[in-house]
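1. Here is the input, now give the coordinates:
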Amino acid sequence: MRISFQRLLIITIVAMLALLEPTLSVRADDLDSPRQALTNLTIEPLKPVVTGDHPTVTVHLTAEFGKPIPKQPIILLVDGKRKAEGVTDSRGIAVMTLKFKFPAGRYQLTAIYPGVLSIGVPSAVAKTNMRVESAKVAIYTVPPTPGVVFKLDGQTYTSDKEGVVNLEVDLGGTYPLEVLPIDHSNLASNIRMEFSRWNDNVFTPTREVHFPREDRLEAGFTVNYQVNQEFRDLSGELVDPARISSIVIRGVGTTFTFDKAGPIWLPANRLTRRIGDRLESEEILYYFRDVNIDGANVVNKGEQRFRIQPDDVWPVQVLLYSARFSARDAMFHFPIGKGIELTYPDGHKQEFFFDSANAELVIPALARGSYSARIIGAGGSAPPTPVHLSRDQGVELLML
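-> You can find the predicted model right below:
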C-alpha cells in the first residue's frame, strides 16, 4: 500500500498532538465532508430548547482514521453570525454554551474548524438546526376563579374555568405584569373580589416578572360576601335592629366595627403562604365581640361564632332582661310617687309612670348593664338607686 508523503505527515502530526494528552475513542457520526476527508467535524444532535435557556453545543473533531484531534480551535456561527468559540479537549470535543437570548424559532448552527493550512491540515465545516420553543407560562388564581384578567406586556389574558391563565412567551426576559380590577358586573350581586397578593411576597397588582421561570406563579384574591343579622332575646323574640348602636366582629386577628345593624360586607377567606411558596385560601371564623344596646354590651365575647356564606343571616342572641320596679316609703313602706326616672348605661334618661295604685311597673327588654333609678312625683328625698341588671329581677326604690 502506498501512502503519500502529505498523508503521512498529517497522520504523524495528529499522533504527536494525541501524545500530549490521553485520548478516548469516539464513534464518528454522519459527516458533511467527503468520506475520505482528512479531518472530520460533527455536531451532536440538539434537543429543542426553551426561549430564555442557554443551549449547549457539543462538537467532535477527528482525523481520517477516527483519532481525536485535541487543542484545536472551533468557531460557532448562528445564522451566519459568530456567537461562540471553543477548543477541543483530549477527546477532540469542544463544548460551547450560547449565552444569548434567542426568540422562539429555528436557527442554523455552523461549526467551523479552520485547519492548519501551513502544514496541509484542511479545514472542516458541520451544520445543524436548532429549534427554540416558546416558554409556556401559567398563572394560577387562588382561590380558583374564572374570568380574572391579567395584562402581560400590553396583552390581556383571562383565566379559564379552572382559574388558570395559560400563555406562551416567545422571548425570555423580564415583563410587566398586572392584575386588572375585577369586573363586578360579572359576579353575583352578593359577591365582591379584590386582589390581595402574589405567592412570592409581592403585594401590589402591578409588578415585573421574569419568564421563563421554574417557580409556580399565583395571584391571591380576597372574596367578600354580604351578610345580615337577626337579633333575638333569651325567649326567642325578635329584637328591633334599630336598637343596635354598634357591632364589633372579630376574625383571624382583624376587627370589624359597624355603627348599626344590617347588611355588611366581610371577607370570607384569608390567604396564607405555605411550604413551597404556595398560597392557600382558608375560611375565616368570625365571632361577635360586642353588640351595643343603650351603651351596654349584650353578648358574651366569643360565644357566638359563624363562618360566612353568601346571603347568610346570622342569628344573634342578645342579653335582654326585664325589671319590676316598685316605689315605697322608707319608713312605713306604703306605695309612693308617680313613677321612676331610669338612667341607662349610656347616660340617657327616660321617665316611666306607674300604671297602678301599687306604685309598680315592669320595664321589659332592658340591656344587660348598670343603671340607676329614682322615684319621681313625690315630695320627699329620693336619691338614685344603682341597678346592675344581669337577670330578670325586682327592684325596690325607697323614698326617705
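
2. Could you use CA atoms for every contact and neighbour count after this?
-> Fine.

3. so which strand or helix has Ile10?
-> Here Ile10, judged by DSSP states H and E, is contained in helix 5-19.

4. could you check the angle helix 5-19 makes with the helix or strand following that helix?
-> Sequence order places strand 39-43 as the next helix or strand after helix 5-19, per DSSP H and E. Calculated by axes from the mean of the first three to the mean of the last three Cα atoms, to 10 degrees, strand 39-43 forms an angle of 50 degrees with helix 5-19.

5. quick revisit: just the buried residues of the helix holding Ile10, please?
-> Using 16 or more other Cα atoms under 10 Å as the test for burial, helix 5-19 gives 10-11, 14, 17-18.

6. Another sequence for comparison is provided below:
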Amino acid sequence: MAYVVRWLVLVGVVLVGVAPSPAVAVTEITVTVRTTPRLVGVPFTFDGQRAVTGAGGTVSFTGAHDFAPHALAVDDHGLASEGRQFTFSRWAGQRDPDQAFRRTVQGLPLRRDYTVTAAFTARFRVTVRCVDQEGRAVPRDRVPYVTVRSDTGHTQRLSVGQSVWLDGLLPVYRKSVLTSRKVGYALLSADAYGTNTVDAGRQRFQPASHQEVVFTTPFHDLTVSARDAVFGSASGRAARITLPDGSVREVPFGTGRSATLRDLPHGQYEVEVTGGQGLRAVQQVRLSRTQSMQVRVVSRADLALAAGTVGVLAAGLLLVGRRMRRRRGGERG
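-> This next block holds a predicted model:
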C-alpha cells in the first residue's frame, strides 16, 4: 500500500512539472516624436525601425518595457518643398541635455510612455520688388538693392527682383517647451542716386507669411522755371540738376518755359539754369514731394540797367556836390 501511495505522488509531481505556467503580460511602451513646426514625411529611426511623420507632424514607436538604452535619429536631408527648406535644429524631452543638438540621441529609456520634440529651422525663398507711391513698378536699375534687418539682429542686402533664402521660422525653447516662432524683417534702406528713399524700420515683412515682398519707394517730380530778376520775363534754356550722388541731369525748357525732372528721390539738390543771357544762377532745394521752383536770373539787361542807374546816381551826386561848392564860394565872396 505504501508503495502505491509513493508511486501516485511521484506521478503527480511529474504532471505538475510539465503543466504550462500562466502567461506573463508584456507591457508595451510608446515613444511619440512630434515636430515643430508640424511637418509631414520627416523620417525618424528608433532602434533601426524607420517611420515618417503623418498629417499631424508626429510619429510613434512601440516596444516592450525594458531597462536597456535605445537610440532615436532624424534624417533631415531633402526636407524641402516649393519655396521652403527645413533643417533640424534641436530636441526637447530627450533626457540628456548634452544631446539636445545632435541628430542621433542615445540612451533613451523604454520604461513609460513619453514624447520627444524635434524642432526645425525653416527658410523661405523670398523675392523683393519696389513700387513708387502710386503703385508703379520701380525699375531695378534705379533701386538695385535693399537692406533689411531681422529681429535677430542680422543685417542683409537683397537684390531686387532676385530670389533669396531667408530664415522664416526659428525654434524657441522656453520653460521646457519647444515651439517655433516667425522671424520678422524691417526695411532699413533702398538707395537711389545716393540717397535712401525710405524711412528705416517703417516697412516690415515675415517670410513665413509672404514670399513676394513689395516695398514702397517714393519718387517725386521737380519742375524748374527761371525769370528775369528785374523784368520778370522768362529766362534760360535748360535746367541742370546735380543729384545727391553727384550725377547730373539736364532737361531743356519746353514751350511753357519750364523743365520737369521726373522720378527723383527725396534729398538735397543743386539746381542751375543754363543758357540764359546773364550770370550763372544756382539754387539749392530740399525735395520731399512733387513741387515747382522758380529761379531768379540776373540778365545782361539787368546788369546794364543797374550800371545805368549807378551812373545816373553818380552823376547826380556829382552835380549836387558842384552846386554846393558854388554856393559856399558865393557866400564867402
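
7. returning to that earlier point: same list, the buried residues of helix 5-19 of structure 1, but as JSON lines with distance to Val164 of structure 1 please.
-> Below are those laid out as JSON lines (distance: Cα to Cα, whole Å):
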{"residue": "Ile10", "distance to Val164 of structure 1": "63"}
{"residue": "Ile11", "distance to Val164 of structure 1": "63"}
{"residue": "Val14", "distance to Val164 of structure 1": "59"}
{"residue": "Leu17", "distance to Val164 of structure 1": "59"}
{"residue": "Ala18", "distance to Val164 of structure 1": "57"}
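
8. Show me which of those residues is closest to Glu396 of structure 1.
-> Ala18 (118.3 Å; Cα to Cα).

9. Excluding chain neighbours, give the residue nearest to the counterpart of Val148 of structure 2 in structure 1 in space.
-> Per TM-score structural alignment, the equivalent position to Val148 of structure 2 in structure 1 is Ile249. With Cα to Cα, 6 or more residues apart in numbering as the criterion, Ile249 of structure 1 has its nearest non-adjacent residue at 4.6 Å, and that residue is Phe288.

10. now for the one you found: what does it line up with in structure 2?
-> Phe288 of structure 1 maps onto Leu187 in structure 2, by TM-score structural alignment.

11. do Gln304 of structure 1 as well
-> Match for Gln304 of structure 1 (TM-score structural alignment): Gln203.

12. Distance check, the match of Phe288 of structure 1 against Arg181 of structure 2.
-> 20 Å (Cα to Cα, to the nearest Å).

13. Between those two, which is the more surrounded one?
-> Leu187 (21 against 14; other Cα atoms under 10 Å).

14. Tell me which residues of the helix or strand containing the more buried one come out buried.
-> Using DSSP H and E, Leu187 of structure 2 maps to strand 185-189. Going by neighbour count (16+ other Cα under 10 Å), the buried part of strand 185-189 of structure 2 is 185-189.

15. cool, and stretch 41-58 of structure 2?
-> In stretch 41-58 of structure 2, the ones that count as buried by 16+ other Cα under 10 Å are 42-46, 52-53, 57-58.

16. can you tell me which of those residues lies nearest to Arg112 of structure 2?
-> Ranked by distance to Arg112 of structure 2 (Cα to Cα), the buried residues of stretch 41-58 of structure 2 are led by Phe46 at 15.6 Å.

17. which residue packs closest to the closest one, ignoring adjacent ones?
-> Leu72 (4.6 Å).

18. if I pick that neighbour, what's in contact with it?
-> By Cα atoms under 8 Å, 6 or more residues apart in numbering, the contact set of Leu72 of structure 2 is 44-47, 104-106, 108.

19. which helices and strands does the helix or strand hosting Glu280 of structure 1 pack with?
-> Assessed by DSSP H and E, Glu280 of structure 1 sits inside strand 278-283. Applying 3 or more Cα pairs under 8 Å, 6 or more residues apart in numbering; DSSP states H and E, one finds that strand 278-283 of structure 1 contacts strand 135-142, strand 217-232, strand 269-274.

20. Pipe the ones you listed into CSV and attach distance to Arg243 of structure 1 per row.
-> Shown next, in CSV, are these (distance: least, Cα to Cα, whole Å):
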stretch, distance to Arg243 of structure 1
strand 135-142, 40
strand 217-232, 10
strand 269-274, 30
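
21. Select, out of those strands, the one closest to Val387 of structure 1.
-> Once these are compared by Cα to Cα, strand 217-232 is nearest, at 23.3 Å.

22. Residues touching the helix or strand just after that closest one, excluding its own?
-> Next helix or strand after strand 217-232 of structure 1 toward the C-terminus (DSSP H and E): strand 244-251. Residues outside strand 244-251 of structure 1 that contact it (Cα under 8 Å, 6+ apart): 255-261, 284-295.

23. Is there a quick ChimeraX command that grabs whichever of those are buried?
-> Command for ChimeraX that selects the buried part of the contacts of strand 244-251 of structure 1, burial taken from 16+ other Cα under 10 Å:
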select :260,261,284,286,287,288,289,290,291,292,293,294,295
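
24. I figured Val125 of structure 1 hits Leu76, correct?
-> No: using Cα atoms under 8 Å, Val125 of structure 1 is not in contact with Leu76; the gap is 9.9 Å.

25. Where in structure 2 does the helix holding Ile10 of structure 1 align, residue-wise?
-> Going by TM-score structural alignment: helix 5-19 of structure 1 matches no residues.

26. A strand includes Leu10 of structure 2, no?
-> No: judged by DSSP: H, G, I helix; E, B strand; the rest coil, Leu10 of structure 2 forms no part of a strand; its state is helix.
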